[in-house]
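J.: Have a look; sequence and predicted model below, questions after that.
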Amino acid sequence: MTLDLEALYTDLHRHPELSFQETRTAGVIAAKLTELGIEFEEGIGRTGIAAIIRNGEGPVVWLRADTDGLPVHELTGLPYASLARGIDPAGADVPVMHACGHDMHITAMLGALEQLVSTKDEWSGTIVTVFQPAEEYGAGAQAMIADGVLDRYPKPDVVLGQHVTPLPAGTIGVRSGTQMAASDGLRVVLYGRGGHGSRPHSTVDPVVMAAATIMRLQTIASREVDPRDVAVVTVGSIHAGLKNNIIPAEAVLELSLRYPDDVARDKVMQKVERIITAEAAASGAETAPDITIDHTLPPTINDVDATVRLRAAFERSFGEGTVVDPGMFTGSEDVSWFARESGAPLVYWFWGGVDPEKYAAAESAGTIEKDIPTNHSPYFAPVMQPTLSNGVANIVVAAREFLA
């Protein structure tokens, strides 16, 4: 039986689900694995799936695809655009979109598994595939590991994964060493003293405190980090107050911090904590702020030897010049936990999802940042083909390079 990958992709794109809520998505994946005759187990790390193909003696190759969507209102105008909604961890009803391409990751992985099953006479070894939930929370890989996925399945000799990104379709981006940054997600509660909006002098206004804190945090990357180094401090969320004539008692900020290594992490974290504490004191706060770390992700580091080997395999299969060094991405991933916890080498690469002519036109006009939507944008929509067929081919080539 041949999977209709375009129909599958369309269905997944229409029905995204938030992190650790991917029950329908897991059901779709399970149904396709059943059609392919692949042994699998559901409910690992809450909504994750692990599948295994045993094909004689040989290396153990782990493949990973992530499955969750994002709280984004889709504006692509596609006929299969998402109208889905979900309940976020705070209990709010939010729109949901596959704004990071995980629907493409799932579909390409299932298409690759179909090809690998149909060509078992050409390779030997074991393939373990994890369909991982909650990548967007940075928690899904660790949830699957905590649930014993590394204990119940053969340990990997290599861990492989890929991510669709706004490169021209037909391009693969991969580099040895640090491919993606480390990150922390912080939740900050600033405590003021609430009161009537007409009597600000009788209050400690946490909204003003938050505004001053946000602006001062911007100076970390611009004034406190060597311009030759990488650091990102983003305040992605601010919540305070319920009515225009009430000064609230507190404000909540959510921060995303990015850095290439632990040394940079320590420096940036110290600066963030210093500024938040100092701005609260400068505002007259009677209670020190609360700073909690929601999640920590290590840098995604590609093994040098395995990356060189895979890059050569890609160029043999798809032509010289297909593979580029995209530089270090300041985005972060939790795929590396599978490699770190098992001691296996990792290779994680990007593949292009933008119409090459559209990309070339934007590049020529100097408007890539404006005209080519990035991951997490409400306009992010990989061109279905050849992105999908390329994604399938990438995984097949990569898996077979490391199998016997």
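T.: Sure, I can see it.
J.: use CA for all of it now, contacts and neighbours both
T.: OK.
J.: For the helix ranked longest in the chain, list every residue counted as buried.
T.: Longest helix of the chain, by residue count under DSSP state H: helix 262-282. Using 16 or more other Cα atoms under 10 Å as the burial criterion, the residues of helix 262-282 that qualify are 264-265, 268, 271-272, 275-280.
J.: ok, and what's touching the strand or helix carrying residue 49?
T.: Applying DSSP states H and E as the criterion places residue 49 in strand 48-55. Strand 48-55 is contacted by residues 26, 30, 33, 38-44, 117, 120, 123-133, 140, 144, 149 when judged by Cα atoms under 8 Å, 6 or more residues apart in numbering.
J.: distance of residue 161 from residue 6?
T.: As for residue 161, its distance to residue 6 is 21 Å (criterion: Cα to Cα, to the nearest Å).
J.: So for those two, which sits in the more crowded spot?
T.: Between residue 161 and residue 6, counted using other Cα atoms under 10 Å, the more crowded position is residue 161 (23 against 16).
J.: Second structure for comparison follows:
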Amino acid sequence: MKKFKVCLSTGFAIMLASYQSHASTLKLSVSDNLSKLEQLYLQLHQAPELSLHEEKTGKILAKELSQLGFKVSTNVGGFGVVGIYKNGNGPTVMIRTDTDGLPITEQTGKPYASKVTTLDQHNNKVGVMHGCGHDIHMTSFIGTAEQLVKAKESWQGTLMMVAQPAEEVGAGAKAMLKEGLYSQFAKPDHVLGLHVSASVEAGKVAIAPGYALANVDSVDILVKGKGGHGAYPHKTIDPVVIAARLVLALQTINSREVSPLKPSVITVGSIHGGSKHNIISNEVKLQLTLRSYDRAVRNQQISAIKRISKGIALSTGLPEDLYPKVHVHEEESIPSTFNDPKLAVNVQQFIEQELGSEKVEKSDPVMAGEDFGLYGRTDENIPITIFWLGGVNPEQHKRSKKTGESLPSLHSSKFAPDYPLAIETGVRAMTASALGLFNQTKT
């Protein structure tokens, strides 16, 4: 037994030394491979595909993983890809990227700008762009896989690479999990992800232990009335007026019903009704987005919207069959992303060791949403952490802070990240995180 312990200790010491040696040369290794990764980025950037249509993108990623020696499965949960690399006994670390583009016509003026157009679900011609940084995510994903395979002597365990489709419509993670991501392929001990930031300087990362991103719900309200001539409003029940009252009343949910200590956003993003100046229509359509962190707040928002809609209709004298119809798009609903505090602290430390503590910032939670949070909400209760990867050119970032000039946001037609620096940082940060997790259980 004593001899066995000595051998085990010696073996671990050798592996740890190998890990430390690789960590010290990771920057150089990534730099040597950066030209190839930049070409992959440009390929992905110039060929974006909308959510649920990522067939060619999935094939590109599957080919890259196959060439690295992964056992690859395609068409998982749509056009999702799962790559498994077994490297002895140890923990399973899952790294996830999203793959879909957005219906945006790119206006960055870059020579590599996307010129792709397609027909959307309503048969309208739209431009397609990676306006949320998924091209950076995928490139960093492949770069990380390359570095970890290259460093396989310095870690043991199973590396699980998951390329997830349909993030922008909240469908991809649900579909992959429903198809048995954890049961059919591997059950991870840790799940990692990154997301480009349009406010953090390239070369840096930011991380938020605890809540990082919000619950997201889409809600439609069909407001009905009794239409007629605009000259005789007293003979109608005007749905435009009802809708106007409703838009204002909904804001009292946040200001007077939800605790001020609980984040809550209710935004009416679209209002449509009527056809002509002098016609009072029969209906008006509202589209809302709801944001929160706490599930109870989310449920409170929806309950209050239904109650207030009914109450305003009742006050106008509408019959019950004409009360507003409130429809919650449950199929698009995604939960908040909660970064496991212990995992987030560990990841932060691993990244600081690689990049330097001055390159790692603490991030505040944001009200944007990400279906990454679903990976931590299964029965397996697996710890997850996603961190922000800086995408803003350092000089542009410095100028913005000095002058107050606004920066193009995610989902903007003018969003153009500093991709060489962002990719290099993303690969180094994610590789260091995975190496740390593979080896920490043995210390």
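T.: That came in fine, so what should we check first? Note that the structure is a prediction, hence the values are computed from the model and not measured.
J.: Go through the strand holding residue 49 of the first structure and flag the buried ones.
T.: Residues of strand 48-55 of the first structure classed as buried: 48-54 (neighbour count, 16+ other Cα under 10 Å).
J.: what number of residues lie near the counterpart of residue 213 of the second structure in the first structure?
T.: Under the alignment (TM-score structural alignment), residue 213 of the second structure maps onto residue 180 of the first structure. The tally of other residues near residue 180 of the first structure (other Cα under 10 Å) stands at 24.
J.: what does the one 3 residues further on give?
T.: Other residues within reach of residue 183 of the first structure by the criterion other Cα under 10 Å amount to 28.
J.: State whether it is indeed within a strand.
T.: Yes - per DSSP: H, G, I helix; E, B strand; the rest coil, residue 183 of the first structure lies within a strand segment.
J.: what's the spacing between residue 253 of the first structure and residue 150 of the first structure?
T.: Counting by Cα to Cα, the separation of residue 253 of the first structure from residue 150 of the first structure is 36 Å.
J.: Also residue 208 of the first structure?
T.: Residue 208 of the first structure sits 48 Å away from residue 150 of the first structure when distances are taken as Cα to Cα.
J.: likewise residue 349 of the first structure?
T.: Shown here: residue 349 of the first structure relative to residue 150 of the first structure, a distance of 22 Å by Cα to Cα.
J.: Among these two, which residue is more densely surrounded?
T.: Taking other Cα under 10 Å, residue 349 of the first structure and residue 150 do not tie; residue 349 has more neighbours (26 against 15).
J.: Check the alignment and tell me where the more buried one lands in the second structure.
T.: In the second structure, residue 349 of the first structure lands on residue 387 (TM-score structural alignment).
J.: what kind of secondary structure is that match in?
T.: Put simply, residue 387 of the second structure is strand when judged by three-state DSSP.
J.: and what of residue 277 of the second structure?
T.: coil.
J.: now the helices: where do they sit in the second structure?
T.: Secondary structure of the second structure (DSSP H): helices located at 2-45, 55-67, 134-150, 172-178, 239-252, 295-316, 341-355, 394-403, 419-440.
J.: can you redo the ones you listed as TSV with distance to residue 383 of the second structure?
T.: Converted to TSV, the helices of the second structure look like this (distance: least, Cα to Cα, whole Å):
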stretch	distance to residue 383 of the second structure
helix 2-45	23
helix 55-67	25
helix 134-150	19
helix 172-178	15
helix 239-252	35
helix 295-316	19
helix 341-355	7
helix 394-403	32
helix 419-440	12
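J.: Of all those helices, which one is nearest residue 118 of the second structure?
T.: The closest of the helices of the second structure to residue 118 of the second structure is helix 55-67. By Cα to Cα, the value is 14.2 Å.
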